[in-house]
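[1] Predicted model and sequence follow; I will ask about them next.
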Amino acid sequence: MRYKSRLKQVLSVCLLITIVLMLYYHNRSIEPPKVKPNHKFDLIRNRNNFKNPIFAQWTVPTKAQRFINLPLKDKCDLYFKSAKHAEFDINFWNSFKPDPHVYKRKKWIRDRTRSEKKKYKKTSDWKEEYDRQIALEFSEVAREYSDLEKKMYDELGHMKVFGKCYASEVNPSDNCEKVQQKLYPWLTNNLPLVTTADGEVKSSEFQGCVTQSLVANEGQGIVIPTQSKQVENVCRLLNSLIALENKLPIEIAYLSLSDGEKTKIVTAARNSSSFAQQISFVDLKSTLELDKFPFLKSKKGGVFLSTLSLIFSTFGEVVLLTENAIPLNNLEKLFHNPRYKASGRFFFRSRPYLDREKFTPGFHEVTSLVKHHLQPNSDEVKFFNLTSPDSSLATSRFYKHSFRNIIDTSAIVMNKSKSLSGLLITINLQFYNVLKLRLTHNSMSDLIWIGQEVSGQEVIFNNNYPVMAGIYTPDQNLPRDAKHSYEICSSSMAQLSETDDISLLYITSDQLQNSLQYTNSMKSVFEQKYVTKYTEMVDNLFDPKDPNKTEMTRVNYNEVTKLSRNPLLIEHIIKPPTLTSIVYVHNFEEPNEAWVEQSKLVSERMKHSGKKFYCAYDTVGNPMEEGVRGLTVNVDDESFEKYNRITKAWMGGSHSWHIA
């Protein structure tokens, strides 16, 4: 018996030792996240420590004044001699995929913790020290992102100085081409191939740095960035320019157009004996290092093509028109605008539609980076006389009110010598993928004005916000909450002159494009908005001698008939009130916002293609209480005929519907 008792004790001890060893090796097999020890790191606050190391040397009290007093050429040579490693790392930035949650510490740590805990079978296996280690891991990642922000800060700092030295005035230097190649590696240092409508090649000889040649451009004209899929609308735009009796020369800037597509454009430009348009073609391929950076081939249009077109247009002053624009007044007048003449640029605002989408992680943090750390700093102002103008009024909707997009690129006016540096920077900004946390695909066009701001130039927008031009919705078809408001509905929007607040400068062609491409859908939209009913007393059809008349309902197609001839008929203009948020309407008597998308009116086919239809109002809320009122304009007969002639010319006079 004693022997058996002893054996049981030995077996129990062995079993206990076995269990302890199993638990020990089980815990060792699950390794906690390994992290280097680090202090808590604040990614946003660390931006305040960013400083250009070259200026750190120049600001030494005994040297500062000497550097300030140097001639610009000497200062530029000295700066880039010190900045031997200054370059734009285009391959890195193009491939870098930012993690937006790095800008949201709690979210990043929560996701990381959840991922790690999945490796443990029991919650009790998780230790507090793992939480501390994950927090330290976040600090390490945040520090890496801060280093990348500093890299961007340094690169853009060199670009700003380059712009002052070599892209704002003719300043011959042996350094220019070498520095240009490092900061703008996508540039070949070649000018584009420019040919006339008859195929004659225009001379493009120059020596030295291509940016110096571009700064020296002279003359005024129009540039139209063009892709193959846009040729038809570009031809229609030329029809409208003929109707406008435009006298400015036109350049068609492109990366890929066939001979047949060019022939179509030439034919459209010459479709008039009195006002044939003078056009040239600007082939931009020779300006890009396409073999060295194959990913450039994917950037065929959008802000990339528009910016390249502004850079390499041969004009010193240029109006850029996209295929979506229909000019309604003399474009030469834009060059005489006092604010344009003072600044060298003039932009137009996008439709101020109140977006209800949630902000994505990093949205506000990247906004702060652009506003507070990428624009000219005190050292750049002091040593290179860069300006840091206050454009807060022009850009407050972007920075303060968090609108995703504030520019309409249908038309842009620029002076090359005053804007070239910012345009070059705009191209580079497109490769900083971290900026895409703030700028969606639809708002990348804002980089055009952001590039100007980063380069130290004042951002000038038309004082007037977009307006809605068309015909009033009949009273009986107004929404139930619009009792005192006028309503105009359209896929297009227009821009109003800030000179007289009455003349339309241009209107977008969206309504006409939709009417041509989605004829039945747009006909249905117009019938829903403009067909009205009325009652009429008529004689008894069965007994003409009956003195009692019969009430009969009639249908009025008059407005739809007018729109069948010209879907962009302009009789009235509504200048909606400018809002930054929805107006709280107490009694639901008026609309609570100025621009309202009409998604229920358009067909599924149009929605699938991203086509939209808006209604705009002159009154939002009750103006006597919480509301605001805009303005309305009745278009005079002369302007009506002019606008009608130009918009019908865009269609080529071929559009008409059958009204049932």
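    Received it, and whenever you're ready, just let me know what you need.
[2] C-alpha only now, for contacts and for neighbours.
    Fine.
[3] The stretch 1-150 of the chain: helices as residue ranges?
    Assigned by DSSP state H, counting those that start in this stretch, the stretch 1-150 of the chain shows helices spanning 2-29, 53-58, 61-69, 72-82, 90-95, 105-117, 128-166.
[4] no no, the stretch 551-660 of the chain
    Using DSSP H, counting those that start in this stretch, helices in the stretch 551-660 of the chain cover 558-565, 604-608, 637-651.
[5] which secondary structure elements does the first one contact?
    With contacts taken as 3 or more Cα pairs under 8 Å, 6 or more residues apart in numbering; DSSP states H and E, helix 558-565 sits against helix 519-530.
[6] Below is an additional structure, to be compared with the one above:
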Amino acid sequence: MGLLSIPYQSKSKLWIAIFLVVWSLISMHFIWQSQANSGLILKNELSSTSSIPHEFEMLIDTNYPKFKPTSGHSGSQTYSNLFKNQDRNAAIFTILKNFDLEQRCQLYFKNVKNDKLIVDPDHDFKFDRFDYLNWDEYRDESIKRLKGDNDEFVATSSDLDTIKKNFDKAKSRIASDLQLLHDYFSHIKIYNQCYIDRNTSFIKKQHELIDGLNWKTSFKRSSFLSGKQIVTEQQMYPWLSQKSPEYNCLATGQTTKFAANKNSFLNTLKNNLNGKGIVMTIADAHIDYCIRLIHLLRYLKNTLPIQIIYTSNDLSAESKSQLHQASVSDFDGLPQQNITLVNVTPAIKPQYLHKFNEFGNKILAILFNTFEEMIFIDADAILIENPEKFFQLTKYKNSGALFFRDRNTSEYRPDHDIEMFLKLMNSQYDEIIFGKISHVMESGLVLLNRKVHFSQPLIMANMNFFEPIRERVYGDKEMFWLSLSIIGDENYQFNSHPAAAIGQLTTYQERVKTFENPPSSFKSQEICANHPAHISDEDNHTLLWFNSGFQFCNQLEKVNYEDEFSHKERYSQFDTIDKFKTFWQSSLVIESAIIPPENTNSNGGDGYEPSVSWKHMEPYCAGYTWCAYSSIGNGDQANDRGLVINYSPEEIEHFKKLGEIWMRGYNYL
């Protein structure tokens, strides 16, 4: 699940400081003396060594802490151009003191190398983990590959020289690629700040910061500071066709489009956002799950509009008809649903559409729905309460972005992965000049205020384009929050609890079967389940939602019943394969939940208690079964103890009714 080992709170403050620095640096580009024909001439009237006193440097470093995640992190190449042959403190002071957002933006993009495309989605970044090995590991693995099956092979000095040259070449390419990736994301972040978000509040704060500092500098503004935007949306986002998606209301049959501003498709999209709604993305393969979710929403008396995002080749006319019938046909007299199908194919240039396959469809769903506030739901997600209640959760109201954590299992993250993500974060210059600043998340349900966090899917799209990033993340499980951190937006929150197991507590008799000399009792309790579930951190009790549908095993097409029935490590109460099969196909029974300990493993204990918070029961449900434990080891430490929740008869009955609704058969032809 890939947890980046960076303290969350300290990281949040750090990024906020960093992007404010970038604002100041762009202004500093005006200080650049006639370099690259920028037309800006800045002259210090004081001596070259003391034009800006040391006190100003201290002021900057105090308010915008320097960010150096790795020794090789030099920030955007644009800043290197901007500050070439300049007193950087003098430049920063001039920018902070004199330049508005528009001028800073022009200064920055005047120094961007422009080969028509500022960000190229097709740039061929190579990624091979072998190239990231240190020298000893690289050499040994290279010799092993040369040796092959020849046990008598001995590497010669010539072989070693070749290996060293390849090693140096790989490291040079990695450094070059990382720099270009950093520059790409800097351009995107600053473009969005300049021409989409247009947040200028930080400039007033900067003026207050240096109020009273009146070091004399003089500069001359050139003609390029005329208000003309010198970079276009097409250069930054060449994959956008600048055409509207097609919005088809199933109730009326009417299809609408919005008229995009010729200068900014994205601003038109942002300005048209309104209201609250539910967002999904599906293909024909998900139609059964989606229909069952619609039935569930009707039972929960949902009144929010629903937008289902798809691409032309993914959803057939038959599937569209079934969705319409599921939303309006009589269903126990329950409310009809207002569903709009959103075909995003026209909005993406054909040569880039393949880049949004699989998880990429979620990016398109986040970007092209028309809601100001949205709850994104996977088709196989199960909501327990009316979706309106999610918008009332305190953490969402405070931040406009709420995510849910995945199972708390231990995963190894190489140092070079962390270094790369840090490389994508904002530099001190980003923070000064432009005011910008490993969670493991479950992406089956996401709450987002899109006007507050409009840039998020644009960053996700670019993360998904490039292999060195795509291969280092677990799909959408990290991109949702990483995309916000990359733009310096730390105003998002996670539900505090990691995913829980829900179902029925495993009996003592079932647990002791694997012990020759079983204990008289267990300190820990166990639930084995196939559905990651999410408990509210507001009361540590309420089941909010869970994944993988309501059927006990949602992988029936992959199950080998004979093999799974034969294991007998769990589910031994079923004495025939038919009973076992019936249970696998039945509705999940929810009586309890276990949120495992924060610690993922423990060396303590007496040999009877679990040493891990989650145990993968690979033989069951085609590998989807995990058992959660309420404590690990002796359970003496607070972090070795989790939480057991036992639901009331009324709650259990509610869960049962939801299961009946979801499992009900239908016939929409």
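    Structure's in. What do you need? Nothing here was measured: the structure is a model prediction, and the numbers come from that model.
[7] TM value for the aligned chains?
    Put the two chains on top of each other and the TM-score (TM-score structural alignment, normalised by the length of structure 1) is 0.75; 548 aligned residues with a Cα RMSD of 3.5 Å.
[8] coming back round to it: hey, which of the helices of the stretch 1-150 of structure 1 is tucked in deepest?
    Greatest average neighbour count among these goes to helix 128-166 (a mean of 19), per mean count of other Cα atoms under 10 Å.
[9] Quick check: what element follows that helix along the chain?
    The C-terminal neighbour of helix 128-166 of structure 1 among helices and strands, as given by DSSP states H and E, is helix 175-183.
[10] Excluding chain neighbours, what is closest to the most centrally placed residue in structure 2?
    Centroid check for structure 2 by Cα atoms, centre = their mean gives Phe480 as the closest residue, at 1.7 Å. Excluding the flanking residues, the one nearest Phe480 of structure 2 by Cα to Cα, 6 or more residues apart in numbering is Met460, at 7.0 Å.
[11] dump the residue contacts of the one you found.
    Contact analysis of Met460 of structure 2 by Cα atoms under 8 Å, 6 or more residues apart in numbering lists 363, 479-480, 483.
[12] what's the answer for Leu631 of structure 1, then?
    Going by Cα under 8 Å, 6+ apart, the list of residues near Leu631 of structure 1 reads 574-577, 618.
[13] That one maps to what in structure 2?
    With TM-score structural alignment defining the correspondence, Leu631 of structure 1 maps onto Leu643 in structure 2.
[14] ditto for Asp283 of structure 1
    So Asp283 of structure 1 corresponds to Asn343, using TM-score structural alignment.
[15] Its match and Thr311 touch, don't they?
    Yes: judged on Cα atoms under 8 Å, Asn343 of structure 2 makes contact with Thr311 at a distance of 5.4 Å.
[16] TSV please, covering the contacts of Leu631 of structure 1 and showing distance to Glu129 of structure 1.
    Formatted as TSV, the contacts of Leu631 of structure 1 follow (distance: Cα to Cα, whole Å):
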residue	distance to Glu129 of structure 1
Ile574	63
Lys575	61
Pro576	58
Pro577	56
Asp618	61
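[17] Tabulate those residues in JSON lines, adding columns for neighbour count.
    Below are the contacts of Leu631 of structure 1 laid out as JSON lines (neighbours: other Cα atoms under 10 Å):
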{"residue": "Ile574", "neighbour count": "25"}
{"residue": "Lys575", "neighbour count": "26"}
{"residue": "Pro576", "neighbour count": "26"}
{"residue": "Pro577", "neighbour count": "22"}
{"residue": "Asp618", "neighbour count": "25"}
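[18] of the residues you listed, closest to Leu23 of structure 1?
    Lowest distance from Leu23 of structure 1 to the contacts of Leu631 of structure 1 (Cα to Cα) belongs to Pro577, with 70.7 Å.
[19] just checking, the closest one touches Gly621?
    No: with contact defined as Cα under 8 Å, Pro577 of structure 1 does not count as touching Gly621 (10.7 Å).
[20] Quick check: neighbours shared by those two?
    In contact with both Pro577 of structure 1 and Gly621: Val628, using Cα under 8 Å, 6+ apart.
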